[in-house]
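>>> With the sequence up front, the predicted model follows.
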Amino acid sequence: MAKRGKKYLEIAKLVETGKLYEVKEALELVTKTRTAKFVETVEVALRLGVDPRHADQQVRGTVVLPHGTGKTVKVLAITQGDNVQKALDAGADYAGAEDYIEKIQKGWFDFDVVIATPDMMPKLGKLGRILGTKGLMPNPKSGTVTPDVATAVSEFKKGKLAFRVDKLGSIHVPIGKADFPAEKIAENFDAFMQEIQRLKPAASKGQYLKTVAVSLTMGPGIKMDTVLVAKHLEA
């Protein structure tokens, strides 16, 4: 186990061992656990009561955070014809077809999101393994395969978040920066968690929200009381 620095250990004392925090208290506490010299990201980690091995228990979707993630997202649009200029006008960092597909095949990854128009998906098939292992393969369920490339580009540049449960039933996403006002972090958290609740699979039995924790990039995890989280979202 890596040794923790003196500053981290001091900050960690702010988080009570074994305590399950209510939502407001946890979100206010997380910004006080800064240990890095850079502006850390506020992250939410969930474990859900689903079995991702079954197609009817997959939890996958997108949500537009009211205040964005605070991160500048580089968007690549794989498209052709008039859509290339539409994507660029909407804020895409890169837009094109075969030229970018070839660049990716050669190891280029200077982007965070790939958006594709449906007509380009057959050509993108050859990148399935390359993009799939990095979670970057466009998919209609994540809003990254669409004929309306301009709207998709604009939404992701403004803070649209794509997420997907992993094989352990976990989801890990950013919901802002440590220098965000507390109310903005809270509104982003609520928007994300409301979407998680909405996507609860009918096949999921028992407790859906197994664990919910919030932390900064380099800070200690702050676990929330899942019963209180559920009540908070219902309010």
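Alright, I've got the coordinates.

>>> rest of the way, CA atoms for contacts and neighbours
OK.

>>> buried sites along the top helix by length along the chain?
Longest among the helix segments of the chain by residue count, using DSSP state H, is helix 182-198. Going by neighbour count (16 or more other CA atoms under 10 Å), the buried part of helix 182-198 is 184-186, 188-194, 196.

>>> ok, which stretches of the protein are helices?
So, for the chain - with DSSP H - the helices run 6-12, 23-30, 82-89, 98-105, 121-124, 128-132, 149-158, 182-198, 226-234.

>>> List the contacts of the fifth one.
Put plainly, it is helix 121-124. residue 101 (CA atoms under 8 Å, 6 or more residues apart in numbering).

>>> separation between the residue nearest the centre of the chain and residue 10?
Geometric centre of the chain, nearest residue: residue 173, 3.7 Å, by CA atoms, centre = their mean. According to CA to CA, to the nearest Å, residue 173 stands 26 Å off from residue 10.

>>> same thing with residue 21?
Counting by CA to CA, the gap from residue 21 to residue 10 is 19 Å.

>>> try this one next to it:
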Amino acid sequence: MPKIGKKYQEAIKKVDRNKLYEPAEAVQLVKETANAKFDETVDVAVRLGVDPRHADQQVRGTVVLPHGTGKTKRVLVFAKGEKAKEAEAAGADYVGAEELAEKIQGGWMDFDVAIATPDMMGVAGKLGRILGPRGMMPNPKSGTVTFDIEKAVGEVKAGKIEYRVDKAGIIHVPIGKASFDAAKLQENFKAFLDVLAKARPAATKGQYLRSITVSATMGPGVKVSPQKAVAK
């Protein structure tokens, strides 16, 4: 069995594993149990009452967190002409076309999000085998295939995150850093849960939000009451 460190043992003692906490309590506990030497990421894991094998029960979308994630994302944009200039003015880190695609095919991956104008999908589409498995392929559903480049780049830089249910029916997203004020983490948490609740597929039956857990990178999971998480 893996050895459990003293800090983690102490952190576990602060969490009642059988209790469903209110969001504010959960966030405060996560901050208190984040004892690593680096600024830990605060993550939310939500188990949904959906069957991802069915197309009409897929859950996927985006949300702009009010206070961002605490990480500045490097944005790459496939565009030419005026749209390339628009991307540069909006703050994109890398802008180009075929030359960028060739770099990526050669193994270069020094970016976090890829955006493309619709007319450039012929270039970006060839990178499907590389970007697809990493969840980085430009996609209209996530707002990363668009002619409104200024808006797309601005949202990513402001804290836009993409969420997507996995094969096990679980969604994992970051909502900030342990160094964030508790109020900011709570607002980010609420913004994500509100959007996720509205994304419920019509084909879903029974309880949609089955379980919610919040945790820091090196800390224990804190269970949150699904009912209280989306209470108005």
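Nice, I can see it. All values derive from a computational prediction rather than experimental measurement.

>>> Need the TM-score from the superposition.
The TM-score (TM-score structural alignment, normalised by the length of structure 2) is 0.97; 232 aligned residues with a CA RMSD of 1.0 Å.

>>> returning to that earlier point: between residue 21 and residue 10 of structure 1, who's got more neighbours?
residue 21 (21 against 11; other CA atoms under 10 Å).

>>> For the spatially closest residue to that one that is not a sequence neighbour, list the residues it contacts.
Leaving aside its sequence neighbours, residue 21 of structure 1 sits nearest to residue 224 (CA to CA, 6 or more residues apart in numbering; 4.4 Å). The contact partners of residue 224 of structure 1, by CA under 8 Å, 6+ apart, come to 20-23, 26, 211-214.

>>> ok, which pair from the residues you listed is furthest apart?
Farthest apart among these by CA to CA are 26 and 211. That separation is 13.5 Å.

>>> intersection of neighbour lists for the two?
Jointly contacting residue 26 of structure 1 and residue 211 under the rule CA under 8 Å, 6+ apart are 223-224.

>>> Can you tell me how far the closest residue to residue 31 of structure 1 other than its chain neighbours is from residue 226 of structure 1?
Closest residue in space to residue 31 of structure 1, ignoring its immediate chain neighbours: residue 178 at 5.3 Å, by CA to CA, 6+ apart. Distance, residue 178 of structure 1 to residue 226 of structure 1, by CA to CA: 23 Å.

>>> Compare these two (neighbour count), which wins?
Neighbour count, other CA under 10 Å: between residue 178 of structure 1 and residue 226, residue 178 has more, with 23 against 20.

>>> So the more buried one versus residue 185 of structure 1, what's the distance?
For residue 178 of structure 1 relative to residue 185 of structure 1 (CA to CA), the value is 9 Å.

>>> ditto for residue 6 of structure 1
27 Å.

>>> cool, residue 7 of structure 1 as well?
For residue 7 of structure 1, the distance to residue 185 of structure 1 - CA to CA - is 24 Å.

>>> Give me the nearest residue to residue 78 of structure 1, chain neighbours excluded.
Excluding the flanking residues, the one nearest residue 78 of structure 1 by CA to CA, 6+ apart is residue 116, at 4.7 Å.

>>> ok, how many other residues are close to that neighbour?
Considering only other CA under 10 Å, residue 116 of structure 1 is surrounded by 30 other residues.

>>> Pretty sure it sits against residue 148.
No: counting by CA atoms under 8 Å, residue 116 of structure 1 does not reach residue 148; the two are 9.5 Å apart.

>>> joint contacts of the two?
In contact with both residue 116 of structure 1 and residue 148: no residue, using CA under 8 Å, 6+ apart.

>>> Chain neighbours aside, what residue packs nearest to residue 19 of structure 1?
That would be residue 223: by CA to CA, 6+ apart, it lies 7.2 Å from residue 19 of structure 1.

>>> Would you check that that neighbour makes contact with residue 16?
No: assessed by CA under 8 Å, residue 223 of structure 1 is found out of contact with residue 16, at 9.7 Å.
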